[in-house]
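Peer 1: My questions are about this predicted structure, shown below with the sequence.
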Amino acid sequence: MSGTSVHLPDLTGSTAVVTGANSGLGLETAKVLAGRGARVVLAVRDTDKGERAAAHIFGETEVRPLDLADLASVRGFADAWKGDLALLVNNAGLMAVPESRTADGFETQFGVNHLGHFALTNLLLEHVTGRVVTVSSGLHRAVSGIDFDNPNLEGRYTPYRAYGQSKLANLLFTLELQRRLDEVGSPVLATAAHPGYAATNLQSRSGNHLHDGLLRIGNRILAQSASAGALPTVYAATQDVPGAFFAGPTGLLVNGAPGPSGRSAAARDADAARRLWDLSEEMTATSFPL
């Protein structure tokens, strides 16, 4: 693994799905996995962008359409899947965007970052043989819990409240998924990762030109590269770690080599994790299949 002493295993013969792999962290994750021999499926909303990204990846790739803001698209992707899947990387996401709704009426950040990946995981889980890695954020600490009575934050929406809730949901999802996998004796692991402060186009979609401009300056001055930001995801996907492990950069400025990362008390709440799972099943009409 570039910039660290971590040994990456040979992934020849395995298949990985990386959502949102046409740019940023997803693209860099796909590059590393393909470089170690995995066949990487780029699951992307815009397949033209996906094909252009795949052209820059050394290794075996395939591009398939997936719109996490539309559960019909999620179901279509899963229905078309055949064969084993060693690694599912739930990477795609939105950050601090203006208030909007998905095709199914969910608040968009909660819908894309959490519910879309929740449904995708449940629909693909019977094929998964290795790990489910979900990308969260240190900004899961921005909220004290999930608003179970109003998950779409109607009348309470702010861009960062919605983003923080969705990223907290990623960690609670990972916690409960691992509990369920353990309960049925599955060898599959559920892990999570966050990139620290990494320069990607995630920080340029707020709709506020001043806000986006300041973040672009921060990206140039403070942030680590997208390739460095992807290393915790790769770590969570390939290293000898326990279930529900949360990887992140270990540097003081939220950068540096990947390793174990702390999480908030809210992200360790097993009761909230079960409650979120039940709510997510109801909202997506999908359930744990094992």
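Peer 2: Structure's in. What do you need?

Peer 1: rest of the way, CA atoms for contacts and neighbours
Peer 2: OK.

Peer 1: Could you double-check that residue 15 sits in contact with residue 41?
Peer 2: Yes. The criterion here is CA atoms under 8 Å, and residue 15 meets it with residue 41 at 7.5 Å.

Peer 1: Now the element after the helix or strand containing residue 214, going C-ward?
Peer 2: Under the criterion of DSSP states H and E, residue 214 resides in helix 209-221. The element immediately downstream of helix 209-221 (helix or strand, assigned by DSSP H and E) is helix 226-229.

Peer 1: adding another structure so you can compare the two:
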Amino acid sequence: MNEAVRDPAQPIIEIENLSISFFTRKGEIPAVMDFSCTVMPGEAMGIVGESGCGKSTVSLGIMRDLSNIGKIVGGRIKFQGRDMGEMSDEELRAIRGNKIAMIYQEPMASLNPAMKIGQQLMEVPLIHDKVSKEEAYNRALEMVRAVKLPDPERMMRSYPHQLSGGQQQRIVIAMALLSKPALLLLDEPTTALDVTVEAGIVELVKGLGEKFGTSMIFVSHNLGLILETCDRITVMYSGEAVETGKIEDVFDRMRHPYTQGLFRSIPLPGADKNSRPLISIPGQ
């Protein structure tokens, strides 16, 4: 990891009463209200909720990547004990992409179509760690192997369009992990993939998290993925965190009606539609 010693008792990230609004011509639109969550070293936190509930906005808020209309209007985010709001632009740049890495929904958004995969991967150690080209190539190749891609040398020589969607997403994960981040943000990383590829990526992320000791925030509307990959879960509804805790605790004692509705809406194999109908959640 980046630091030789990391205090296991200190959270990697603490989000306290975070509120984020978007300021448009129509005025202020609150996207996240009073959101709090803590992620400890090596822990995977799942943020789950429906489309538009503000879960992706939380991860963009951590990255300070809210475009020019989004603003943090309340609360604070502390990374490894330091308030990110008090950091200079230079410090934030050093953290982003290095200590905090993000994987987006659409792999092609993170890849340059005009550059070979190898060059794009090598940029990370060349820029962040100032290593030699040979060392950068070896690290990149090793990471392509770690994300279980066939024929790593050929992958390094390929352009992004020559890879399938699942292979592209694995390259993006490799790129994110090359800087050995303390925190990895995954924003619905399997949305664009089919189910069998999705299962492989989930298995991969889980294994890499354990191997590299990376803390993760996994944003998804897919409860199954969260239950499979995370230690703790935060349920978001309409911009607020309505429930949080260990997966099994939330699973056993669902207090909020939205969480109950979410769990009831998971289709079960072999379930009879009459005895156990799928229940939709009323309201907007």
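Peer 2: Everything's here; your move. These numbers were taken from a predicted model, which means no experiment stands behind them.

Peer 1: Superposing both, give me the TM-score.
Peer 2: The TM-score (TM-score structural alignment, normalised by the length of structure 2) is 0.33; 146 aligned residues with a CA RMSD of 5.6 Å.

Peer 1: mind listing what's buried in the helix holding residue 214 of structure 1?
Peer 2: Under the neighbour-count criterion of 16 or more other CA atoms under 10 Å, helix 209-221 of structure 1 has 212, 215, 216, 219 buried.

Peer 1: returning to what we had before: now do the shared contacts for residue 15 and residue 41 of structure 1.
Peer 2: Overlap between the neighbourhoods of residue 15 of structure 1 and residue 41 is empty, taking contacts as CA atoms under 8 Å, 6 or more residues apart in numbering.

Peer 1: Would you map the strands across the stretch 51-200 of structure 2?
Peer 2: Across the stretch 51-200 of structure 2, reading from the start of the chain, the strands by DSSP state E, counting those that start in this stretch fall at 70-79, 82-83, 100-103, 183-187.

Peer 1: Residue 243 of structure 2 contacts residue 236, correct?
Peer 2: Yes. With contact defined as CA under 8 Å, residue 243 of structure 2 counts as touching residue 236 (7.3 Å).

Peer 1: Between these two, point out the one with more neighbours.
Peer 2: Comparing residue 243 of structure 2 with residue 236 by other CA atoms under 10 Å, the one with more neighbours is residue 236, at 23 against 16.

Peer 1: Point me to the helix or strand that includes the more buried one.
Peer 2: Residue 236 of structure 2 belongs to strand 232-237 when assigned by DSSP H and E.

Peer 1: Give the buried residues for that strand.
Peer 2: When neighbours are counted by 16+ other CA under 10 Å, the buried residues of strand 232-237 of structure 2 are found to be 232, 233, 234, 235, 236, 237.

Peer 1: picking that back up, any idea which of the strands of the stretch 51-200 of structure 2 gets closest to residue 36 of structure 2?
Peer 2: strand 70-79 (8.8 Å; CA to CA).

Peer 1: now for that closest one, which elements pack on it?
Peer 2: Taking 3 or more CA pairs under 8 Å, 6 or more residues apart in numbering; DSSP states H and E as the contact definition, the neighbouring helices and strands of strand 70-79 of structure 2 are strand 13-24.

Peer 1: So which elements touch the strand it packs on?
Peer 2: Packed against strand 13-24 of structure 2 by the contact rule (3+ CA pairs under 8 Å, 6+ apart) you find strand 27-39, strand 70-79.

Peer 1: Check which residues of the last one are buried.
Peer 2: Within strand 70-79 of structure 2, the residues scored as buried using 16+ other CA under 10 Å are 70, 71, 72, 75, 76, 77, 78, 79.
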